[in-house]
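Peer 1: no FASTA, just this:
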């Protein structure tokens, strides 16, 4: 029982250390991770590079694969791009094994001490994020040491030795590797456990290779489960990952097993941990090189396995997918795109409602209402997505960004409501045959034009986080206030002179009020761009 607790406790520390290291790396990388994804093109070679780098940062090929499935599900990544990133993820995941092979266990307590000291005493947020990485590495090696300590005691039990000897059968080895990786949901943890077994002399490279290959297939279970309920293209991405892993394993076992073992033994004749790490790395690199020319065929097979097209889904958002929330910097980039879509809808409606009100033209009323309903849906879906995202491990900057986005979405939705009010005023004018005086019409047109200008400037300022343009929004909004006040004063003069009737006056003042309030929300968004919460 004590041995089992030691091994499982060590495995738990290993997984926790890896999770902490991953969280620290993601926080340290921040928006750099988003930039890495943004350089992705239809060039599959770039996709492989991106997949490798992202997996090194998030320390999980399964995490990268789930993120890719999310991108494909959202329709923002093609299957060719997905295939490249998945291939790269398989290379990136081997870094942890190489790190373990350095055998830095004796320095692990020192790493934890240094990391904790930085975390407690450093005033710099970026240094604190880096401290998480250092602590994570330390805990990872402490976990490895615990696993090794427990496993070495198992060698005294003949039953355990007999069980391990059954793994001389390659098929059983592959099956064991598959089950082990599926159970711990981490190929890096499975490789780490293998390295611990090897270090204590409980397994040799001949037994380790089939287990490694089975572990590679086992990593696909996370992606396959993630694709349940996803669109067909996302399911195809998961299938591509499975085909890639199975094909690589079959090729390796039939043709490359002995040559790779000889090469690995030549490089590291005595260090079993290094042999396992190198085999893992070589297998994944060679698999990519061999299967890369056949990517289009693999995609066709995936299309054959998952045929047909999806039915249209009733969702307002097109860039958001819950699978992406595990990588907050990427998820926030997708939210940014949705907010820009939302602002575009507001701008379109504002232009259309100007025509409705000034020309008494209701021909676009249905489209305005349709966009307004879409704006409301986007508000709900983006807000829910951001609330879910706030439950992830976040850097302070990312939490601030979520807060800004929540406020921004609310202000954009309120803009939409004011435009809806203006559309109802236009309908009231048509139904009651109300007309404005020429001076009133001229003043209202000027105010509309200025509001269109302020919303357009706000959208661009938000898109590029442009501080100078945000200040310009302030200036335009001040002009809106001035024009609104001037129009209100002139209306009072016309009313006193009996030039303007009661009903036109009521509609006119309501229109002025809604436009001025709309510009206030633009001003709020400029505040969010310039100020940090």
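Peer 2: Okay, I see it. Please read all numbers here as calculations on a predicted model, not as lab measurements.
Peer 1: when you work out contacts or count neighbours from here on, use the C-alpha atoms and nothing else.
Peer 2: Will do.
Peer 1: what are the buried residues along stretch 68-76?
Peer 2: Neighbour-count burial for stretch 68-76, with 16 or more other C-alpha atoms under 10 Å as criterion, is recorded at 68-75.
Peer 1: list the contacts of stretch 184-204.
Peer 2: Outside of stretch 184-204, the residues that reach it under the criterion C-alpha atoms under 8 Å, 6 or more residues apart in numbering are 11, 14-15, 60, 62, 93-94, 96-97, 100-101, 144-145, 147-148, 151-152, 155, 161, 164, 177, 180-181, 205, 208, 212, 215-216, 218-219, 222, 271-273, 276-277.
Peer 1: which parts of it are buried?
Peer 2: For stretch 184-204, the buried set under the neighbour-count rule, 16+ other C-alpha under 10 Å, comprises 184-200, 202-204.
Peer 1: take this one as well and set it beside the first:
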């Protein structure tokens, strides 16, 4: 009997927790797909104003229903240099408040709607393939239903242990020893890597009457410390500023928990004052069970008390630390000392840990592609200068840039392939394909730059001389190619898709220059004005510049959506 009891408990908790986490993820993905570009616009609103940063943190986390995803994103942005340490702290403070919406949502007593929501959501997801919005709505409903069904399964699994003296004493110990409760909550959240999942377990235990309100609050405080481990794991291998952001997240949550433990009775009295009902009221009669739609031994009011505790703690903590963001940044800088050494070859924007948030991941891929494009433009500029002055001091920088472009092409492509394997919208899929074309063409531009400077090296080492006419021809096509690439990269930065007409002009102009100069050179060969060996180098250079123009035009087509 004991074995069956343990089996039912373990299977019920594991199954219920699995349904809950899968439901959270499904709902989060549906919300992200519907939010799509709006989510990116919210992130684009980030400024150095700490209040706006906090509001953005609240908004983004409320939309994607995951503070862990938000903090991982923020660490990535800081690592990429897109956000300052002070700004990032404001966003993470906001994320702490945004994540409490999950607890408020699951505190509603709407478990009986779980199965209809699953049925309707699954139906919309399966049978609405042609209507994307209905499909995403189906994902949200399906996830919503799974969350509450998972909670119901966990709650039922805990019912048999209500009469267990061992478990009763264990939960009483947590209630009496607040530090132990904080430690248990922190460790559990670290293990499951989701404060929402730990919140679900806490709500299931408390609603079943197994946890007192005091014990629940202690666990919740611990969960707020445990959730910071995600950001700190995300910060491993990143730059100093990113590691400091993660540490700041840990510090303000931990300090907040510390002063809440000191003011524990006062904090509980505030929650009891603002929340209707007695948190520890236990249903003892059938009449009460019918009234609340619950079972004997359950606590009808405790779920809302727990949700309000989670929300109020994070609001108070944010209000206290918001004016002290600069101080917190100074402390983290002092604790994690050192100066940053930039590694140019390493990707700065893309982060595999945000693949579960496709709109953000796509934005990161675009940012990394723009960075790769800037490398290609700088390489072309330096290549053109090397052709003119043959200064070997330029070669080391050119080789580094070429290596960076090659590495970025591989890293961005791998990232986009991994993103394409996620559950994504059709527009996101088209954007991924365009970016793949773009990075491949940018890498080819780098290859042709390398070919040109190797030709210039050969010209120098073999003491090959160009005529003045040939020098002018090379300079003119080189400048035109550089202007074309600079124009398109500028459009890429602005996301300006109205550039096709001018791009066609540039591309035709470069093709005409290449054809004209090649024919003129052949004419000079026929008259004996030019030698054969310089002519071969000249023709190869012309061809390489023309190919750079072709690949730049391909980048244009990817930008405007033709590829």
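Peer 2: Happy to help now that I have it. Remember, it's a predicted structure, so these values are computed and weren't measured experimentally.
Peer 1: just the contacts of stretch 184-204 of structure 1: which are in helices?
Peer 2: Taking DSSP state H as the definition of helices, the contacts of stretch 184-204 of structure 1 contribute 11, 14-15, 62, 96-97, 100-101, 144-145, 147-148, 151-152, 161, 164, 177, 180-181, 205, 208, 212, 215-216, 218, 222, 272-273, 276-277.
Peer 1: quick one, which of those residues are buried?
Peer 2: When those are checked for burial by 16+ other C-alpha under 10 Å, the buried set is 11, 14-15, 62, 96-97, 100-101, 144-145, 147-148, 151-152, 177, 180-181, 205, 208, 212, 215-216, 218, 222, 272-273, 276-277.
Peer 1: neighbours of whatever residue of structure 2 lines up with residue 502 of structure 1, just the number please.
Peer 2: Residue 502 of structure 1 maps onto residue 532 in structure 2, with residues paired by TM-score structural alignment. Neighbourhood size, residue 532 of structure 2 [other C-alpha atoms under 10 Å]: 11.
Peer 1: what's the helix or strand for the counterpart of residue 85 of structure 1 in structure 2?
Peer 2: Superposed on structure 2 with TM-score structural alignment, residue 85 of structure 1 falls opposite residue 91. The secondary structure element spanning residue 91 of structure 2 is helix 85-98 (assigned by DSSP states H and E).
Peer 1: contacts for that helix?
Peer 2: 47-51, 53-62, 65, 67, 70-71, 74-75, 78, 241-242, 244-245, 248-249, 311, 314-315, 318, 322, 325-326, 329.
Peer 1: mind checking the longest helix of structure 1?
Peer 2: The helix spanning the most residues in structure 1, taking DSSP H as the definition, is helix 396-431.
Peer 1: give me the buried positions along the helix or strand just after it.
Peer 2: Past helix 396-431 of structure 1, further along toward the C-terminus, the next helix or strand under DSSP H and E is helix 438-464. Residues of helix 438-464 of structure 1 classed as buried: 440-441, 443-448, 450-459, 461-462 (neighbour count, 16+ other C-alpha under 10 Å).
Peer 1: packing partners for helix 438-464 of structure 1?
Peer 2: Counting contacts by 3 or more C-alpha pairs under 8 Å, 6 or more residues apart in numbering; DSSP states H and E, helix 438-464 of structure 1 packs against helix 328-359, helix 467-496, helix 502-530.
Peer 1: need the ones you listed in a markdown table (columns: distance to residue 2 of structure 1).
Peer 2: Listed next are those as a markdown table, based on distance: least, C-alpha to C-alpha, whole Å:
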| stretch | distance to residue 2 of structure 1 |
| --- | --- |
| helix 328-359 | 39 |
| helix 467-496 | 60 |
| helix 502-530 | 55 |
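Peer 1: so which of those is nearest residue 25 of structure 1?
Peer 2: Nearest to residue 25 of structure 1 among those is helix 328-359 (11.7 Å), distances taken as C-alpha to C-alpha.
Peer 1: check the mean deviation of the helix or strand just after that closest one from structure 2.
Peer 2: Beyond helix 328-359 of structure 1 in the direction of the C-terminus, DSSP H and E gives the next helix or strand as helix 365-389. Here the mean offset of helix 365-389 of structure 1 against structure 2 after fitting is 3.4 Å, by mean C-alpha distance after the TM-score superposition for structure 1.
Peer 1: can you list contacts of helix 365-389 of structure 1?
Peer 2: Taking contacts as C-alpha under 8 Å, 6+ apart, the residues outside helix 365-389 of structure 1 that touch it are 316-317, 320, 322, 325-326, 328, 331, 335, 338, 342, 345-346, 349, 352-353, 356, 402, 406, 409-410, 413, 416-417, 420, 423.
Peer 1: my guess is residue 465 of structure 2 contacts residue 459, does it?
Peer 2: Yes: distance between residue 465 of structure 2 and residue 459: 7.4 Å, which falls inside the contact criterion (C-alpha atoms under 8 Å).
Peer 1: more neighbours, the two?
Peer 2: Between residue 465 of structure 2 and residue 459, counted using other C-alpha under 10 Å, residue 459 has the larger neighbour count: 19 against 15.
Peer 1: aligned to that one, what sits in structure 1?
Peer 2: Under the alignment (TM-score structural alignment), residue 459 of structure 2 pairs with residue 429 of structure 1.
Peer 1: cool, and residue 333 of structure 2?
Peer 2: Taking TM-score structural alignment as the criterion, the aligned counterpart of residue 333 of structure 2 in structure 1 is residue 303.
Peer 1: show me the contacts for the alignment partner in structure 1 of residue 302 of structure 2.
Peer 2: Matched to structure 1 by TM-score structural alignment, residue 302 of structure 2 sits across from residue 272. With contacts defined as C-alpha under 8 Å, 6+ apart, residue 272 of structure 1 is in contact with 195, 198-199, 204-205.
Peer 1: distance check, residue 272 of structure 1 against residue 194 of structure 1.
Peer 2: Taken as C-alpha to C-alpha, to the nearest Å, the spacing of residue 272 of structure 1 relative to residue 194 of structure 1 amounts to 10 Å.
Peer 1: that older thread, find the nearest non-adjacent residue to the match of residue 333 of structure 2, please.
Peer 2: In this structure, residue 303 of structure 1 finds its nearest non-sequential neighbour in residue 236, 6.5 Å apart by C-alpha to C-alpha, 6 or more residues apart in numbering.
Peer 1: please report the distance of that neighbour from residue 514 of structure 1.
Peer 2: Applying C-alpha to C-alpha, the value for residue 236 of structure 1 to residue 514 of structure 1 is 49 Å.
Peer 1: I'm done for today, thanks for sticking with me.
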